[in-house]
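A.B. asks: I'll drop the sequence and a predicted model, then ask my questions.
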Amino acid sequence: MAGHTDNEIVIEAPMDLVWDMTNDIGSWTKLFSEYSESTVLGERDGTIVFRLALHPDENGKVWSWVSARTPDAATRTVRSQRIETGSFKYMWIFWEYLEVEGGVRMRWVQDFEMKPQAPVGDEAMRERLDRNTPVQMRLIKDRIERVARGAGVPG
């Protein structure tokens, strides 16, 4: 059995701003609240390889991984997958941006499977992602809309 999530939010800002800010991996520690590190490791043929690290968990452990991300500005889509999978057998993420009345609909579809020895199973991870993804999307929405209004991104 595999896990699947599908979340979206409308950001009241121009497409180019939404696209540029959400694809600037080096600034993700200011865009997302969960990341303590977002480091681009390299780029080849339009695919960006990068490391993400979370803030320490309740036991002081810092979870980190390497992913590859391929944005396609022509279709306003991004395909990403974990290279260092950790507890995941695989994790694929599809980002889609669509201009709608009032802004840009940003959608994230996550498909994954947990390894048998992972601390949580597919359903528990799906529930965790479905709780956290909307939180992160609302933060991103707020931060991009602040920039769109000329207020800047909080430090």
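C.D. replies: Received, thanks.

A.B. asks: please count neighbours and contacts with C-alpha atoms only from this point.
C.D. replies: Fine.

A.B. asks: and the helix ranked longest in the chain, what other elements does it pack with?
C.D. replies: In the chain, taking DSSP state H as the definition, the longest helix is helix 122-148. In terms of contacts (3 or more Cα pairs under 8 Å, 6 or more residues apart in numbering; DSSP states H and E), helix 122-148 is packed against strand 3-11, helix 15-22, helix 28-31, strand 103-114.

A.B. asks: would you format the ones you listed as JSON lines with distance to residue 37 and mean neighbour count included?
C.D. replies: Putting the helices and strands packed on helix 122-148 into JSON lines (distance: least, Cα to Cα, whole Å; neighbours: other Cα atoms under 10 Å) gives the following:
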{"stretch": "strand 3-11", "distance to residue 37": "24", "mean neighbour count": "18"}
{"stretch": "helix 15-22", "distance to residue 37": "15", "mean neighbour count": "16"}
{"stretch": "helix 28-31", "distance to residue 37": "6", "mean neighbour count": "20"}
{"stretch": "strand 103-114", "distance to residue 37": "21", "mean neighbour count": "20"}
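
A.B. asks: distance of residue 100 relative to residue 126?
C.D. replies: Noted for residue 100: a distance of 27 Å to residue 126, by Cα to Cα, to the nearest Å.

A.B. asks: hmm, who's touching stretch 76-90?
C.D. replies: Residues from elsewhere that reach stretch 76-90 (Cα atoms under 8 Å, 6 or more residues apart in numbering): 19, 65-72, 91-98, 112-115, 117-119.

A.B. asks: which ones among those residues are found in helices?
C.D. replies: residue 19.

A.B. asks: just the buried members of the contacts of stretch 76-90?
C.D. replies: For the contacts of stretch 76-90, a burial check counting by 16 or more other Cα atoms under 10 Å picks out 19, 66-71, 91-97, 112-115.

A.B. asks: pasting the second one now:
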Amino acid sequence: MTENRVEDSVLIAAPVHLTWDITNALEGWTGLFSECAKVEVLERDGETVRFRFTTHPHPDGAVHSWVATRTADVPAGVVVERRENTGPFAYMDITWTYVAEGDGTRLGWSQAFAIKAGVPHSVEGAAKALGARMSTELAHIKQHVEDAARSA
């Protein structure tokens, strides 16, 4: 099984601590992610959170939902997420990185994945769709965090 990776980042005009706090407050993800209709925290254990993410209906009416576990490494400025129910993916691992850059934060987002055998999705198509969604969501996150920074 070949690992595939899609990566992107955005420079947010807000300090790392504020960017970290907002993007790791799962209860606020309905405002942070344009596709998020609901987040349900299932359990917390220290810096690890297990949760269910549910999307708004897509144009075809489909609603997607998955359970994932996120673990924050505060000193390293890294959050690692692993989806439990992965749909067409054999696995989906997501890493967020937070790096101070000037007066702002470089928020990096990486998705490592493999497609399940026999699924009618190509790796190229999945990577293109994931990359497009990632870019859209990073722009939404940037706006949300910068708005909060201006209000603070």
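C.D. replies: Structure received. Worth saying up front: this structure is predicted, and the values here are computed from it rather than measured.

A.B. asks: count the residues that sit near residue 48 of the first structure.
C.D. replies: By other Cα atoms under 10 Å, the residues close to residue 48 of the first structure number 17.

A.B. asks: hang on, it packs against residue 72?
C.D. replies: No: applying Cα atoms under 8 Å, one finds residue 48 of the first structure not in contact with residue 72, separated by 11.7 Å.

A.B. asks: closest one to residue 133 of the first structure among the helices and strands packed on helix 122-148 of the first structure?
C.D. replies: Closest approach to residue 133 of the first structure among those is made by strand 3-11 (7.2 Å; Cα to Cα).

A.B. asks: ok, residues contacting that closest one?
C.D. replies: With Cα under 8 Å, 6+ apart as the criterion, strand 3-11 of the first structure contacts 18, 102-113, 122-123, 125-126, 129-130, 133-134, 137-138, 141, 144-145.

A.B. asks: mean deviation, that strand versus the second structure?
C.D. replies: Following superposition, strand 3-11 of the first structure is found to deviate from the second structure by 0.8 Å on average (mean Cα distance after the TM-score superposition for the first structure).

A.B. asks: before we move on, the earlier item: with neighbour numbers in mind, choose between residue 100 and residue 126 of the first structure.
C.D. replies: Ranked by neighbour count (other Cα under 10 Å), residue 100 of the first structure and residue 126 place residue 126 first, with 20 against 13.

A.B. asks: list the contacts for that one?
C.D. replies: 3-5.

A.B. asks: the helix or strand containing residue 48 of the first structure: average distance to aligned residues in the second structure?
C.D. replies: For residue 48 of the first structure, the element it lies in under DSSP states H and E is strand 47-54. Compared with the second structure after the fit, strand 47-54 of the first structure shows a mean deviation of 0.7 Å (mean Cα distance after the TM-score superposition for the first structure).

A.B. asks: the longest helix of the first structure vs helix 15-22, what angle?
C.D. replies: 120 degrees (axes from the mean of the first three to the mean of the last three Cα atoms, to 10 degrees).

A.B. asks: buried residues, helix 122-148 of the first structure. List them.
C.D. replies: Neighbour-count burial for helix 122-148 of the first structure [16+ other Cα under 10 Å]: 122, 125-126, 129-130, 133, 137-148.

A.B. asks: again, but for stretch 50-59 of the first structure
C.D. replies: 50-54.

A.B. asks: for that stretch, measure first residue to last.
C.D. replies: Using Cα to Cα, first and last residues of stretch 50-59 of the first structure are 25 Å apart.

A.B. asks: tell me the gap between it and the middle of its chain.
C.D. replies: With Cα atoms, centre = their mean, to the nearest Å as the basis, stretch 50-59 of the first structure stands 14 Å off its chain's centre.

A.B. asks: repeat that for stretch 143-152 of the second structure.
C.D. replies: Relative to its parent chain, stretch 143-152 of the second structure has a centroid offset of 19 Å by Cα atoms, centre = their mean.

A.B. asks: what comes into contact with it?
C.D. replies: Identification of contacts with stretch 143-152 of the second structure by Cα under 8 Å, 6+ apart yields 12-14, 18-19, 22, 31-32.

A.B. asks: and the furthest pair within these?
C.D. replies: Once Cα to Cα is applied, those give 13 and 31 as the farthest pair, at 18.1 Å.
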